[in-house]
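Trainee: Got a sequence here, can you build the structure:
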Amino acid sequence: MFTKLKSTEMFADGKFAQVLLLSGCFMLIFTAFMTTCIIEQTVIDSVKKDDPSFTGDGYTSLAIIYAVFAIVAWISPSIVAILHAKKALFISALFYLLFIVGFLYPRGWLLYLTSATIGASAAILWTAQGNFLSLTSSPQTISRNSGVFWGINQCSLFFGNIFVFWQFYGKTHIDADTRFVVFVVLSVVCFIGSLCFLFLKDLRAEPAAAAESDNESVGKRSNRRNPSGLTTAWNAMKESLKLAITPHMLLLSVTSLYTGLEQCFYSGVYASSIGFTNAFGGDAKRLVGLVGILIGVGEVTGGGLFGLLGPVTTKKGQTPIIALGLFTHITCFVLVYLNLPNGAPLGATDEVSYFTEPYVSVAILCAFLLGFGDACFQTQLISMFASGYKEKSSAAFAIFKFIQSAGSAGAFFASSYMGLYLQLGILVIMCALGSVLFAFVEWQIKKRKGLEDSLKASKEDSDGDAPLAGDSLTVEVDENSKSSL
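Mentor: Got it, this is the predicted structure:
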């Protein structure tokens, strides 16, 4: 049923091995970072009890990360164009390490400073990741590679939170010794992941001059192959701005915005809400780690499944997986609404939800659904941007991450003041709208491709001696396709 790739074909040029290495590096770094994000608000609450002078806030820290991320995303293609993917990945990863090390010395100013630096480096890291994944993939392998990358990367939630679950077991207060052990281990893991980036190949896109006609002068080719750093940066910036206002990118931005909102919810709000719900009793803090584990299981399950289905989605389309994500997340949001009280994100609460007593089983199930649904949206967006914008991958992923991180930043700022039920209502509306617009874009792309294929077939059936009347239309279609996708 599925198109099978032989192992010799998968590793023939070494590119799939590079995808696996890239995925492993991200898994190690985000084992440390995402675990830190999930437990941050809970840990900071314990720090404040030990040190009343500490004024840091976990939601504010995460909001700063994503706000700076959104701003720097506009110049990240320029930075990646100058440094190239491998070097950009390594340097950016080191700032993740600094952020995690900062929890060994909890100070409010240090928390916010490292949050800003990691936001800037994250924009560069993810832009470089999209560029590298595009360079190691073809239209036939991008769905598979996206699924494999996402599945391996999201193992970070699984491994990191098993460690936290074990460390937090039986604790209602996260003491200083426990915090020290947790963040030392997470720092070591992040450091190893950063070093592994050095083993990636220094892949680079083919210069545009290589595709020029043979009658162009050698001098012109040389100049175009070796532009100055400022010229490269400026060209990358212009490319990003031009791409951002194309019709398809504008429509896909709504789906990207939704992924930012739900990323805030699953990486910070949901786990904290469970930890602050006193009705869970002594299990509340321990459940924070368990929720992180189940989110990771959902992410890995989705990424692995969609990696295997890559050849099918290449033929059948991505909309069915987006529809699955829509159904999964709507179901999850309804269950969270029934299981958790409205005031849960804002601090410890004795409120109860529509269930007279919150169910641990429902909380765990919702964590899995959050992760699985997120994998549906993320893998298909990555695949869409990497395949549809292969020649402009840095710019496309920068715009994607800008919209996503801007949504996360706004959601984290609002989470300090907004009740759970209002957050869920916004998520439901954006989930439905983002899914519909993604499906519309894919339908338009298929319609355009069908027209191009029919024109190509008509041209091949002609004598080929005289130009066809449809040739000018072919050029027009091609130019339109380049401007819109």
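
Trainee: Could you use CA atoms for every contact and neighbour count after this?
Mentor: Noted.

Trainee: what ranges do the helices span in the stretch 1-150 of the chain?
Mentor: Remark: helices assigned in the stretch 1-150 of the chain by DSSP state H, counting those that start in this stretch are 7-10, 15-50, 58-72, 76-83, 85-101, 108-135, 142-153.

Trainee: Quick check: which of those helices is buried the most?
Mentor: By mean neighbour count, with neighbours taken as mean count of other Cα atoms under 10 Å, helix 142-153 ranks first of the helices of the stretch 1-150 of the chain at a mean of 27.

Trainee: that older thread, is it possible to get a markdown table of the helices of the stretch 1-150 of the chain that adds distance to Gln444?
Mentor: Below are those laid out as a markdown table (distance: least, Cα to Cα, whole Å):
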| stretch | distance to Gln444 |
| --- | --- |
| helix 7-10 | 31 |
| helix 15-50 | 30 |
| helix 58-72 | 28 |
| helix 76-83 | 27 |
| helix 85-101 | 31 |
| helix 108-135 | 22 |
| helix 142-153 | 19 |
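
Trainee: Let me know which of those helices is the nearest to Leu250.
Mentor: For those, proximity to Leu250 was assessed by Cα to Cα; helix 58-72 is nearest, at 16.0 Å.

Trainee: angle of that closest one against helix 15-50?
Mentor: 140 degrees (axes from the mean of the first three to the mean of the last three Cα atoms, to 10 degrees).

Trainee: contacting residues around helix 58-72?
Mentor: By Cα atoms under 8 Å, 6 or more residues apart in numbering, the surrounding residues in contact with helix 58-72 are 37, 40-41, 44, 111-112, 115-124, 268, 401-406, 408-413, 415-416.

Trainee: How far off centre is it?
Mentor: Put simply, helix 58-72 sits 15 Å off its chain's centre (Cα atoms, centre = their mean, to the nearest Å).

Trainee: and for comparison, fold this next one:
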Amino acid sequence: MLQLFPLFSVLGISSSFWYSILPTAINFSTHNSQLIYLPAIYSLGIGIGEVFMALLIAQLSRRIKGFSLQPTMTIGAIFSVLALVLVQLSTPWDAPMKPTREEPIGFYHSYPFIFALGLLIGIGDCCLNSCRSVICALAMPDRRAQAFSISKLYQALGSCILFFASPIIPLPVYTIGISIHCLIATVFFFKVARNTVSMERKMTISEEEENK
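Mentor: Just a heads-up that it's a prediction; the model follows:
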């Protein structure tokens, strides 16, 4: 469970950023003053991305063994980092802290872009949450409820810390920090997933030998 701490904490930190801090930054940018439906389009994109990826994971997990482990984690990390790169390119650096007229380093927000960004965020978030649920059940099969409760505790802790620090954190700290955090979480998740698969294989062999 300690090795999964980076995954649990990045869920809390990224959730706070995606669902609260980034929408605030979008509204704080004066370049978006005429785009009054950006929050609605953003939320719609996230919702569609979440539902689409949940259905896809459910279907592929039935056909591909272990798809809900390393493959899903890889997809979640890639889409999350890609979304963070796009946020960095399109959002003023000080927008999370205060209303700003600063220029983004790449391009401005638009309805199609925000919808596409929401899709990426929804897909990545769904993957990471699915991996959390699966690995908690596999790592501690006899104490699944306790494992999931511990994960929610770490998630809430990360979210709470970020909210208290958000008034003084510029955008690059979020995008770079969460990206690095996500990569670290992926490395530790792969390690725990391999150990879990090895443990299951040993238990299966032992049961077969006992039956013989």
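
Trainee: Quantify their similarity with the TM-score.
Mentor: Superposed pair, TM-score by TM-score structural alignment, normalised by the length of structure 2: 0.91. Supporting alignment: 212 aligned residues with a Cα RMSD of 1.8 Å.

Trainee: Give me the neighbour count for Arg224 of structure 1.
Mentor: Look at Arg224 of structure 1: counted by other Cα atoms under 10 Å, it has 13 neighbours.

Trainee: What is the aligned counterpart of Val87 of structure 2 in structure 1?
Mentor: Using TM-score structural alignment, the partner of Val87 of structure 2 in structure 1 is Val336.

Trainee: my guess is its match contacts Leu365, does it?
Mentor: No: using Cα atoms under 8 Å as the test, Val336 of structure 1 is too far from Leu365 to be in contact (9.7 Å).

Trainee: Between the two, point out the one with more neighbours.
Mentor: The neighbour count for Val336 of structure 1 versus Leu365, taken as other Cα under 10 Å, is higher for Val336 (22 against 18).

Trainee: can you pull the contacts of that one?
Mentor: So Val336 of structure 1 contacts Val362, Ala363, Cys366 (Cα under 8 Å, 6+ apart).

Trainee: Distance check, Pro104 of structure 2 against Pro92 of structure 2.
Mentor: 4 Å (Cα to Cα, to the nearest Å).

Trainee: ah, wrong one, I meant Ile105 of structure 2
Mentor: 7 Å.

Trainee: again with Gly158 of structure 2
Mentor: 24 Å.

Trainee: ok, those two, which is more surrounded?
Mentor: Pro92 (28 against 21).

Trainee: how about that one, what does it touch?
Mentor: Contacts for Pro92 of structure 2 (Cα under 8 Å, 6+ apart) come out as Ser29, Thr100, Glu102, Glu103, Pro104, Ile105, Leu171.

Trainee: so it sits in a strand?
Mentor: No: counting by DSSP: H, G, I helix; E, B strand; the rest coil, Pro92 of structure 2 is not found in a strand; it is coil.

Trainee: how near is it to Met1 of structure 2?
Mentor: Between Pro92 of structure 2 and Met1 of structure 2 the computed distance is 37 Å (Cα to Cα).

Trainee: Could you pull out the strands in structure 2 for me?
Mentor: Counting by DSSP state E, structure 2 forms no strands at all.

Trainee: Counterpart of Thr259 of structure 1 over in structure 2?
Mentor: Under TM-score structural alignment, Thr259 of structure 1 pairs with Leu11 in structure 2.

Trainee: ok, the closest residue in space to its match that isn't next to it in sequence to Ser16 of structure 2 distance?
Mentor: Closest residue in space to Leu11 of structure 2, ignoring its immediate chain neighbours: Gln155 at 5.8 Å, by Cα to Cα, 6 or more residues apart in numbering. From Gln155 of structure 2 over to Ser16 of structure 2 the distance is 10 Å, taken as Cα to Cα.

Trainee: Next: Ile135 of structure 2.
Mentor: 22 Å.

Trainee: repeat for Val173 of structure 2
Mentor: 14 Å.

Trainee: Between the two, which has more neighbouring residues?
Mentor: Counting neighbours by other Cα under 10 Å for Val173 of structure 2 and for Ser16 shows that Ser16 has the greater number, 21 against 11.

Trainee: quick one: contacts for that one?
Mentor: Applying Cα under 8 Å, 6+ apart to Ser16 of structure 2 gives the contacts Ser159, Leu162, Phe163.

Trainee: Kindly report the same for Gly47 of structure 2.
Mentor: Per Cα under 8 Å, 6+ apart, neighbours of Gly47 of structure 2: Gly118, Leu119, Gly122.

Trainee: which residue in structure 1 lines up with the first one?
Mentor: Spelled out, it's Gly118 of structure 2. That one, Gly118 of structure 2, aligns with Ala367 by TM-score structural alignment.

Trainee: I'd like to know how far the most centrally placed residue in structure 2 sits from Leu7 of structure 2.
Mentor: For structure 2, Asp125 is the residue whose C-alpha lies nearest the centre (Cα atoms, centre = their mean; 3.8 Å). Noted for Asp125 of structure 2: a distance of 12 Å to Leu7 of structure 2, by Cα to Cα.

Trainee: about what we covered before: now do the residue nearest to Leu11 of structure 2: how many residues are near it, please.
Mentor: Gln155 of structure 2: 23 neighbours (other Cα under 10 Å).

Trainee: looking at it, Thr314 of structure 1 is touching Phe306, isn't it?
Mentor: No: judged on Cα under 8 Å, Thr314 of structure 1 makes no contact with Phe306 at a distance of 11.0 Å.

Trainee: who has more neighbours, these two?
Mentor: Phe306 (27 against 16).

Trainee: Please give me every residue in contact with that one.
Mentor: Contacts of Phe306 of structure 1 (Cα under 8 Å, 6+ apart): Ser143, Arg144, Gly147, Cys376, Thr379.

Trainee: Structure 2: which residue goes with that one?
Mentor: Using TM-score structural alignment, Phe306 of structure 1 lines up with Ile57 in structure 2.

Trainee: What's the separation between the nearest residue to Gly124 of structure 2 once chain neighbours are set aside and Gly177 of structure 2?
Mentor: Using Cα to Cα, 6+ apart and skipping the chain neighbours, the partner closest in space to Gly124 of structure 2 is Gly76 (4.0 Å). Separation of Gly76 of structure 2 from Gly177 of structure 2 (Cα to Cα) stands at 16 Å.
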